[in-house]
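[1] have a look at this prediction, sequence included:
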Amino acid sequence: MNRVLADASTVGSPLVNIGIFVAFVGVTLFVVIRASRRNASASEFFTAGGGFSGPQNGIAIAGDYLSAASFLGIAGAIAVYGYDGFLYSIGFLVAWLVALLLVAELLRNTGKFTMADVLSFRLKERPVRMAAALSTLVVSLFYLLAQMAGAGGLVALLLDIEDRTGQSIVIAVVGVLMIVYVLIGGMKGTTWVQIIKAVLLIAGAAIMTVMVLAKFGLNVSSILGDAQSMISGSETGAGRDVLKPGAQYGGSFQSQLNFLSLGLALVLGTAGLPHVLMRFYTVPTAKEARRSVVWAIALIGGFYLITLILGYGAAALVGPDRVMSAAGKENAAAPLLAFELGGTVMLGIVSAVAFATILAVVAGLAITASASFAHDIYASVIKRGRCSESDQVRVSRITVVVLGVVSIVLGILANGQNIAFLVALAFAVAASANLPTIVYSLYWRRFNTRGALWSMYGGLTSTIVLIVFSPAVSGSPTSMIPGSDFSWFPLSNPGIISIPLGFVLGIIGTLTSRDPGNAPKNAEMEVRSLTGVGAEKAVAH
């Protein structure tokens, strides 16, 4: 019955899909408006006044972290490349554990609103805040790029919009909705959207997993065997062995380097993602922060195990040829699987969940980036601390609008790319520009301002330059700018070069400076990061 799914016009009913989308937007806007009645102060707008419990924040963290890349991109990568696609799941999960072990609670105990609060705690405030804020904006833009591209592909499939102009309009609508959510709801409204989205996403993925297992008599081996037969016999993956490594990143030495570079970016990137780290400021105490970690680990870990069944299930039941010929390409695997399992209604529900995923994540990214600009650049650098909280909120709202417009333009350019791959680029920026400075600030007493600036600007600049001149942007059929070729860097992900460079520059900058650091501030930061003493007062301030 579903052998013609390659034609987007046969995939479900556009009217049903639009109806479910509108219902979701209506419900979440109602929640956002109800939650936003008190958003005058910077603390309320940026961190919800630290008013969420540990379990609530844990669910919201899962909602923030499980982006469209986790649901659409990974399922598609597994459906086409098998084991190599599952490496994204492994990388994202291990990355989350690394972030928690290395920096999450220490950052929460030391900071107030943003990552720059921590990095400037014992260093020269203005230059470090400027560098940290710029890095936050760049990471947020790359992540927004991925979510917008996912929105274009998803809605193109569901609403039968195949031309670029129509898909660009869809991306613009997502950007406008993001702006509205943040302007109205701030962090409190955004958190509730993320909680709703996390529940819907995990429940929807779990139901699909049960349905896939039921089709194969609860036999995972049968799923894997049928997936292998379907992929190896297809035009897309002819002869490809998807049950072992190498389908995507095997063969040449360059391909293996690409895999290593991608793995480094995935595993180390989360610990430098500002929008994930900022979530720990929405709870009132260190104890609640630890409770939120437990909830987040359970939900995120469970979800990434589910993606294995969803991806191979899509390979076995839908097939890579139909996935790659549909609008959205790899990102269409999960919706097509939903249609195969439950028809139009199931497709509409799962697609609404994916749409909710995109909206929730872009809202979280937007408020993080706008808070960083308003709090770190405007209030601390431009106004030198002489700025009221209402002014910070006003500037943050203006920043959201500007950021939304920029992300719409970039999302249109990136439309059609695999969003798990695009998110990996954001992880590379975070791991290269943010992580070295965060680690050195928390664990190295000798670390000073020059080391921080060299590390952040060096890691940020090298990552962006290598990405711009890589096959990800030009020089290959799947590039963001097809038909042009100005690439000279051979790897699609620059992590293997830019991440070590960021760490090395931090060491060289520190050791070549005569600045011995601030011993009292070093001691205060060490005690506060390890014990949480003073953190509650700072967050509530």
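    Happy to help now that I have it. Residues are numbered from 1 along each chain as shown.
[2] for the rest of this, base every contact and every neighbour count on C-alpha atoms.
    Will do.
[3] show me what the longest helix that the chain contains is packed up against.
    When the chain is parsed with DSSP state H, its longest helix is helix 164-215. Applying 3 or more CA pairs under 8 Å, 6 or more residues apart in numbering; DSSP states H and E, one finds that helix 164-215 contacts helix 14-35, helix 42-47, helix 54-65, helix 125-158, helix 286-317, helix 333-372, helix 389-414.
[4] ok, second structure coming up, stack it against the first:
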Amino acid sequence: MTTAYLAQEANTGNPILNIAVFVIFIAVTMTVVMRVGKSTSEASDFYTGGASFTGTQNGLAIAGDYLSAASFLGIVGSIAISGYDGFLYSVGFFVAWLVALLLVAEPLRNVGRFTMADVLSFRLRQKPVRVAAAIGTLAVSLFYLIAQMAGAGSLVSVLMNLSGRLEQSIVVAIVGIVMIAYVLIGGMKGTTYVQMIKAVLLVGGVSIMTVLVFVSIRGGFTTLFDDAISMHASSEYIQEKGYEASEIMQPGLKYGGSFTQQLDFISLGLSLVLGTAGLPHVLMRFYTVPTAKEARKSVTWAIILIGAFYLMTLVLGYGAAALVGPDRILAAPGGANAAAPLLALELGGSIFMALISAVAFATVLAVVAGLAITASASVAHDVYDGVLRNGEASEEDQVRVSRITVVVLGVISIVLGILAMEQNVAFLVSLAFAVAASANLPTILFSLYWKRFNTAGAVASMYTGVGSALVLIFLSPAVSGVPTAMFPNADWSIFPLTSPGLVSIPLAFAAGIIVTLVSKPDNLEHLSSEMEVRSLTGVGVEAPVDH
């Protein structure tokens, strides 16, 4: 009995200590949310926090929103197992952020009010565009939520040594319930404060882990890489795959070999780089500051934090490979997603693992709360108010519909999160990026920069993008046909790539261009000129738009 307990503690730390830290963290953040939530009375408070945050605060919150469980749990695990190929996620996520800033962020903030559809419908016909934008927002949010739920299930399963499917499913359900509570109580204000707290804790925790990795290996990058290669050389997993240990430092460990795998690599990179500019929950953060100047300031802070974080994931990923090893990582509940907590256990023992895991759990809660806010705002503001009530719904009714949407979305994400628990969360988020780049980005860019663009083109682009992305994902090996799929015992996969972006993104752009050119203009040229001036200068941001 003693031997069994010691073995358990060596693998997962002290479960009682882990849960105690979790409970304390949830209690503290829930107290913050409840205090802030008392000032949430209007729709603008619930959706954008009343645009009352400073650039520094919003920069922290953007980092908190963007650095999800995929960034911490998924990327570290991906690098630990797949080496150089795993680092593609870090590069892709960071470069994608730069694309969003250069092309989309400030013009979107100057034109919109609550949601992405405010921008898309500025000079287009309101109802068809708002419905299509809401569908795209819900699809992206749902995929992102699935990834966070799967990450939470993996994380808590490692901490409590829960290997059973039922126990892990209960964990995912609890995370979903806590997320719903955060959003219902605090709205955007409460969510933003949680994201700020989480950003500071996450970047601080990762910084400490990075230093401890170099202390543990007693050397620099060369020693780190040599130790990772040495650990891979003795790995049964690597030997079964038929790889050389040194391939952890070279491209191709995951996406090399066949022509199909190489196309999958290109498709993933395209989805990651273009996806952020279409993520509604990240773009919505720019509505929480009062001026364009504060928006630019928030961007500066976000770049610093996000860039530093993704550089450190390289150290943590190879650190997990060197100090924990791929066999031990893959044997843990949650597979590759367990690499970061197990590395924390190796570096600082049970207490440090509990603290780092609490930060990872905060990451999940902060991101799912932001996603839920965005999706609920889209349903209430775009569909209920803009389409069903013709813009005449009261703010109280909109907030009520938002709260109902949060509950429904939470339940759906719990169910799908349980199905996806064995998937790497970085990969799951890449699917959300593919849907965002396909469904939203073409229409956003065309609306901001192409005067000829019309409603028919926007609707065709959005439906083509979201439809093709979802169909190709459903028909891909990510859902069926392989042991790591969501449905491993079934096989209807006829599309060979796990990421649909290589096909769905060009289709969405093509649909927008072709349908715009063959259909009649909207005859709203005056709004096109107004949108151009407002997007570039911010003049008239507070003025309503009359169609």
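    That came in fine, so what should we check first? Remember, it's a predicted structure, so these values are computed and weren't measured experimentally.
[5] can you give me the TM-score here?
    TM-score for the superposed chains, counting by TM-score structural alignment, normalised by the length of structure 1: 0.98, backed by 538 aligned residues with a CA RMSD of 1.6 Å.
[6] ok, the residue lying closest to L93 of structure 1 once chain neighbours are set aside to P516 of structure 1 distance?
    Distances taken as CA to CA, 6 or more residues apart in numbering put G301 closest to L93 of structure 1, at 6.4 Å, once the chain neighbours are dropped. According to CA to CA, to the nearest Å, G301 of structure 1 stands 42 Å off from P516 of structure 1.
[7] on that earlier part again, burial check on the residue nearest to L93 of structure 1, number of neighbours?
    Residues lying near G301 of structure 1 (other CA atoms under 10 Å) number 19.
[8] one more: L102 of structure 2?
    Neighbour tally, L102 of structure 2, other CA under 10 Å: 11.
[9] residues touching it, list them.
    Applying CA atoms under 8 Å, 6 or more residues apart in numbering, one finds that L102 of structure 2 lies in contact with no residue.
[10] isn't there a helix covering it?
    Yes: under the criterion used here (DSSP: H, G, I helix; E, B strand; the rest coil), L102 of structure 2 sits inside a helix.
[11] so what does it match up with in structure 1?
    Here L102 of structure 2 is matched to L101 in structure 1, going by TM-score structural alignment.
[12] quick one: T374 of structure 2 from Y47 of structure 2, how far?
    8 Å.
[13] kindly report the same for L472 of structure 2.
    Taking CA to CA as the measure, L472 of structure 2 falls 32 Å from Y47 of structure 2.
[14] measure how buried L524 of structure 2 is and give me the count.
    15.
[15] map it onto structure 1.
    Per TM-score structural alignment, the equivalent position to L524 of structure 2 in structure 1 is N518.
[16] if we can go back for a sec, what's the spacing between the residue mapped onto the residue nearest to L93 of structure 1 from structure 2 and D65 of structure 2?
    The criterion is TM-score structural alignment: under it, G301 of structure 1 has G307 as its aligned partner in structure 2. From G307 of structure 2 across to D65 of structure 2, the span is 14 Å (CA to CA).
[17] with T40 of structure 2 instead?
    For T40 of structure 2, the distance to D65 of structure 2 equals 20 Å [CA to CA].
[18] next one: G257 of structure 2
    35 Å.
[19] A338 is in contact with I329 of structure 2, correct?
    Yes: with contact defined as CA atoms under 8 Å, I329 of structure 2 reaches A338; the gap is 6.1 Å.
[20] shared neighbours, these two?
    With CA under 8 Å, 6+ apart as the test, I329 of structure 2 and A338 both reach G77.
[21] who's more crowded, those two?
    More crowded of I329 of structure 2 and A338, by other CA under 10 Å: A338, with 29 against 25.
[22] list the contacts for that one?
    Per CA under 8 Å, 6+ apart, neighbours of A338 of structure 2: L73, G77, S154, L155, V158, I329, L330, A332.
[23] please dump the residues you listed into CSV; it should also carry distance to F214 of structure 2 for every row.
    Formatted as CSV, the contacts of A338 of structure 2 follow (distance: CA to CA, whole Å):
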residue, distance to F214 of structure 2
L73, 20
G77, 18
S154, 27
L155, 24
V158, 24
I329, 20
L330, 23
A332, 24
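[24] which of those has the most neighbours?
    Among those, G77 has more neighbours than the rest - 33 neighbours, counting by other CA under 10 Å.
[25] that one belongs to a helix?
    Yes: applying three-state DSSP, one finds G77 of structure 2 inside a helix.
[26] that one contacts G319, correct?
    No: G77 of structure 2 lies out of contact with G319 (CA under 8 Å); the separation is 10.4 Å.
[27] count the neighbours of R38 of structure 1 for me.
    14.
[28] that one contacts G49, doesn't it?
    No: R38 of structure 1 lies out of contact with G49 (CA under 8 Å); the separation is 9.7 Å.
[29] list the contacts for the aligned residue in structure 2 for I507 of structure 1?
    Correspondence of I507 of structure 1 to structure 2, assessed by TM-score structural alignment: I513. Neighbour list for I513 of structure 2: F453, G457 [criterion: CA under 8 Å, 6+ apart].
[30] what strand or helix carries I513 of structure 2?
    helix 501-518 (DSSP states H and E).
[31] related to what we said a few turns ago, between the helices and strands packed on helix 164-215 of structure 1, which gets nearest to A428 of structure 1?
    Ranking those by their distance to A428 of structure 1 (criterion: CA to CA) puts helix 125-158 first, at 8.9 Å.
[32] tell me the average deviation of that closest one from structure 2 after fitting.
    Aligned to structure 2 and superposed, helix 125-158 of structure 1 gives a mean residue distance of 0.4 Å (mean CA distance after the TM-score superposition for structure 1).
[33] that helix to helix 14-35, inter-axis angle?
    Angle, helix 125-158 of structure 1 to helix 14-35, by axes from the mean of the first three to the mean of the last three CA atoms, to 10 degrees: 150 degrees.
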